[in-house]
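1. Structural data only, the sequence is not supplied:
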């Protein structure tokens, strides 16, 4: 795992948009019409980046952009700051079409933020035959990243991939790798399945870090307990959120860790780690399981009928995992402040 490289940053230095400009950068964000994705899009666009929003509802997306311009001023967010393209992660054909459009329009991509997600609710199967949370939260983003990877590798600006995970990964079931579709168990009205997918996000991040070491940096982030609409699919989630609403973060603050991993010079010297509160945080022990991470990768490739080679990865993975074990930061305050499934 790369070290910090001697980079020193003040705690909230990354919030200075002038000092951490992104002028000329191309950033793809999925699920950018609401919540954390919308606030990340706002902030990164204000830094000068062109934001390609991958959203299901185009009409809503244009309304959101109009509202952002009214709030920030058109001179701060000119027309070229936002591009909207339709993306429905519950439809793999939509993922492929979105990727083809993006690849054609943007030969170079600097940052990919896999932000969109679904939380709990009744078990549903997509038209592609996969459990909906598994496909939206993991498999669709896995395919999207695969399809865009060559364009990302073209960036000369130390490209980054951010996967929005959650502290909920700590509630993942022990043996879900053998039940990715949650056919045997769909516990807590789907919350366990959501937790499983959030652990998948961390595994994906770690394998990406090993595979593209020195070429792409990758991050898994927990936004915190945030006042968003993610709970809308489940009464159980709504009840959980009611109990934590008073201590939940604003959507703006919920986007901070995503923004940090996108712009921070210190984060730019790290890869494959899990972040909460804009700092490296220790995930649950299963997140460090190299074998399970690679099994998920291989199974995802099989499901999608793609060839994303893992040749010579194992030695790198073991070496870097040993080196990275010293880099985790204790987060004793997380259990008090972040009771989140966001």
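-> Yes, it's here. The shown structure was predicted, so the numbers you read here are calculated from the model rather than taken from an experiment.

2. going forward, measure contacts and count neighbours with C-alpha atoms only.
-> OK.

3. in the helix ranked longest in the chain, what's buried?
-> Criterion DSSP state H: the longest helix present in the chain is helix 191-211. For helix 191-211, a neighbour-count test (16 or more other Cα atoms under 10 Å) marks 191-211 as buried.

4. these two touch, right, residue 42 and residue 66?
-> No - using Cα atoms under 8 Å, residue 42 makes no contact with residue 66, being 11.5 Å away.

5. okay, these two: which has more neighbours?
-> Taking other Cα atoms under 10 Å, residue 42 and residue 66 do not tie; residue 42 has more neighbours (23 against 14).

6. which non-adjacent residue is nearest the more buried one?
-> residue 68 (7.1 Å; Cα to Cα, 6 or more residues apart in numbering).

7. Check residue 140 too.
-> residue 89 (5.2 Å).

8. which strands and helices sit next to the longest helix of the chain?
-> On a contact count with 3 or more Cα pairs under 8 Å, 6 or more residues apart in numbering; DSSP states H and E, helix 191-211 meets helix 132-134, strand 160-164, strand 217-222, strand 273-276, helix 290-304, helix 313-324.

9. for the ones you listed, which one sits closest to residue 33?
-> Checking the helices and strands packed on helix 191-211 against residue 33 by Cα to Cα gives strand 160-164 as the closest, at 15.3 Å.

10. hey, where'd the strands end up in the stretch 51-200 of the chain?
-> 82-86, 111-114, 160-164 (DSSP state E, counting those that start in this stretch).

11. Next, format those strands as JSON lines and append distance to residue 133.
-> JSON lines is the format used below for the strands of the stretch 51-200 of the chain (distance: least, Cα to Cα, whole Å):
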{"stretch": "strand 82-86", "distance to residue 133": "19"}
{"stretch": "strand 111-114", "distance to residue 133": "14"}
{"stretch": "strand 160-164", "distance to residue 133": "14"}
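
12. Next, the angle from the longest helix of the chain to strand 217-222.
-> 160 degrees (axes from the mean of the first three to the mean of the last three Cα atoms, to 10 degrees).

13. The residue nearest to residue 42 against residue 43, yeah?
-> No - using Cα under 8 Å, residue 68 is not in contact with residue 43, being 10.3 Å away.

14. what about the residue nearest to residue 274 when sequence neighbours are not counted, distance to residue 293?
-> Nearest-residue entry for residue 274: residue 220, 4.7 Å, with adjacent residues in sequence omitted and distances by Cα to Cα, 6+ apart. Residue 220 sits 14 Å away from residue 293, going by Cα to Cα, to the nearest Å.

15. again with residue 149
-> According to Cα to Cα, residue 149 and residue 293 sit 19 Å apart.

16. These two - which one has more neighbours?
-> Between residue 149 and residue 293, residue 293 has the larger neighbour count (other Cα under 10 Å), namely 22 against 17.

17. try it against this one:
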């Protein structure tokens, strides 16, 4: 399409159910707000229910709140059971929630916090809800990655949980690379079904509380450059919204801001790192993720085609 893709390009979402993780603030809130404004029934899947209710009160439309703590597999299973009971069909699952540059911590299940929350939590949630999306024409799984998937990023199968040494930047890069690899592998597995697609997006550099754990050495330069690099959350949410709603989107695409550095601007298809397209690593990560979470995707078989 020609011109800049904006909120006004979001098609009518009436009759559609959208689940947005981490939707009580920042990018997730803006994503939920704009979907609800177009008529979607939106579920704010959040760790803090009180904050979720406060966010819901600020959104006009059909909005409900679901407790979901992505750092706990028990919470993920409980949330999935609630969502399955409430919604026989799901049109959009938007895996938006995340943590960034945190000091080394572990989830309730012993996973390194960034990998456990950003990747494994969403992997498990998607697997538990996928059969609610598969029968729905036009349904999508949208997973939010980051330009950070290029920075000191690799899947460290020999130390996935960073137990030997810890780099908060490296751990974030691994988690965001995993988000992309999950999307690409999921799309290959979904392709034969012809209904649901998997798409990825990144917000560029958005001014949200996600960056509160940025290392001190980076904080001052970022503050100086912020007017040139960052954008408001409502702009940062547009790549996710385009990935979720633009009829021209195809499975396996990646959307981000359109300026030269990928930091700000209107959303367009963008490229990810060569490492993110390594199918052997994608398949190995999928297998390991199933083993760690105990969640399998029985409805989608692995595909051996080349990307």
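-> Received it, and whenever you're ready, just let me know what you need. Here the structure is a predicted model, which means the values were calculated and not measured.

18. So after superposing, what's the score?
-> Once the chains are overlaid, their TM-score stands at 0.90 when taken by TM-score structural alignment, normalised by the length of the second structure; 294 aligned residues with a Cα RMSD of 1.8 Å.

19. Mind telling me what residue 218 of the first structure corresponds to in the second structure?
-> Structural alignment (TM-score structural alignment) places residue 218 of the first structure against residue 198 in the second structure.

20. my bad, should have said residue 99 of the first structure
-> Match for residue 99 of the first structure (TM-score structural alignment): residue 80.

21. hang on, its match packs against residue 129?
-> Yes - with contact defined as Cα under 8 Å, residue 80 of the second structure and residue 129 form a contacting pair (6.3 Å).

22. correct me, but residue 57 of the first structure touches residue 86?
-> Yes - using Cα under 8 Å, residue 57 of the first structure is in contact with residue 86, at 7.0 Å.

23. Between the two, which has more neighbouring residues?
-> For residue 57 of the first structure versus residue 86, the count of surrounding residues by other Cα under 10 Å is larger for residue 86: 18 against 15.

24. How about the contacts made by that one?
-> Listed by Cα atoms under 8 Å, 6 or more residues apart in numbering, the contact partners of residue 86 of the first structure are 54, 55, 56, 57, 58, 94, 98.

25. now do residue 108 of the second structure
-> Taking Cα under 8 Å, 6+ apart as the test, what residue 108 of the second structure contacts is 71, 72, 73.

26. any idea what it aligns with in the first structure?
-> Under TM-score structural alignment, residue 108 of the second structure pairs with residue 127 in the first structure.

27. what's the distance between its match and residue 303 of the first structure?
-> According to Cα to Cα, residue 127 of the first structure and residue 303 of the first structure sit 14 Å apart.

28. Who are the contact partners of the equivalent of residue 63 of the first structure over in the second structure?
-> Mapped onto the second structure by TM-score structural alignment, residue 63 of the first structure lines up with residue 54. By Cα under 8 Å, 6+ apart, the residues touching residue 54 of the second structure are residue 24.

29. now swap in the one 3 residues further on and tell me
-> By Cα under 8 Å, 6+ apart, the contact list for residue 57 of the second structure is empty.

30. Work out for me the element residue 18 of the second structure sits within.
-> When secondary structure is defined using DSSP states H and E, the element that contains residue 18 of the second structure is strand 17-21.

31. In the first structure, what stretch matches that strand?
-> The aligned range for strand 17-21 of the second structure is 26-30, by TM-score structural alignment.

32. How about the matching stretch, which residues are buried there?
-> Those would be 26, 27, 28, 29, 30, for stretch 26-30 of the first structure by 16+ other Cα under 10 Å.

33. For the second structure, which segments are assigned as helices?
-> Using DSSP H, helices in the second structure cover 26-37, 49-57, 73-86, 113-114, 122-133, 168-190, 216-229, 233-236, 238-245, 279-293.

34. out of these, deepest packed?
-> helix 113-114 (a mean of 30; mean count of other Cα atoms under 10 Å).

35. name the helices or strands packed onto that one?
-> Short answer (3+ Cα pairs under 8 Å, 6+ apart): helix 113-114 of the second structure packs on helix 168-190.

36. Measure how buried the residue nearest to residue 42 of the first structure is and give me the count.
-> Neighbours of residue 68 of the first structure under the rule other Cα under 10 Å: 18.

37. give the contact list for the match of residue 99 of the first structure.
-> Contacts of residue 80 of the second structure by Cα under 8 Å, 6+ apart are 125, 128, 129.

38. can you tell me how far it sits from residue 9 of the second structure?
-> Going from residue 80 of the second structure to residue 9 of the second structure by Cα to Cα gives 31 Å.

39. Translate residue 258 of the first structure into the numbering of the second structure.
-> So residue 258 of the first structure corresponds to residue 240, using TM-score structural alignment.

40. Skip the chain neighbours and tell me the closest residue to its match.
-> residue 201 is the one closest to residue 240 of the second structure (Cα to Cα, 6+ apart), at 5.3 Å.

41. unless I'm mixing things up, the one you found is touching residue 238, no?
-> No - between residue 201 of the second structure and residue 238 there is no contact under Cα under 8 Å: 9.1 Å.

42. Alignment lookup: residue 164 of the second structure to the first structure.
-> The alignment partner of residue 164 of the second structure in the first structure, by TM-score structural alignment, is residue 184.

43. number of nearby residues for its match?
-> 10.

44. ok, it - contacts?
-> Residue 184 of the first structure neighbours (Cα under 8 Å, 6+ apart): none.

45. what separates it from residue 213 of the first structure, distance-wise?
-> Distance of residue 184 of the first structure to residue 213 of the first structure, given as Cα to Cα: 36 Å.

46. Equivalent analysis for residue 68 of the first structure, please.
-> If you go by Cα to Cα, the gap between residue 68 of the first structure and residue 213 of the first structure works out to 36 Å.

47. Next: residue 206 of the first structure.
-> Counting by Cα to Cα - residue 206 of the first structure and residue 213 of the first structure are separated by 10 Å.

48. ok, now residue 12 of the first structure?
-> Residue 12 of the first structure is 27 Å from residue 213 of the first structure, by Cα to Cα.

49. Please identify which of those two sits among more neighbours.
-> Legend: neighbour count by other Cα under 10 Å for residue 12 of the first structure and residue 213, higher for residue 213 (17 against 11).

50. Grab the nearest non-local neighbour of the counterpart of residue 146 of the first structure in the second structure.
-> Residue mapping for residue 146 of the first structure onto the second structure gives residue 127, with TM-score structural alignment as the criterion. For residue 127 of the second structure, ignoring the flanking residues on the chain, the nearest one in space by Cα to Cα, 6+ apart is residue 297 at 5.4 Å.

51. Give me the aligned partner of the one you found over in the first structure.
-> Residue 297 of the second structure maps onto residue 308 in the first structure, with residues paired by TM-score structural alignment.
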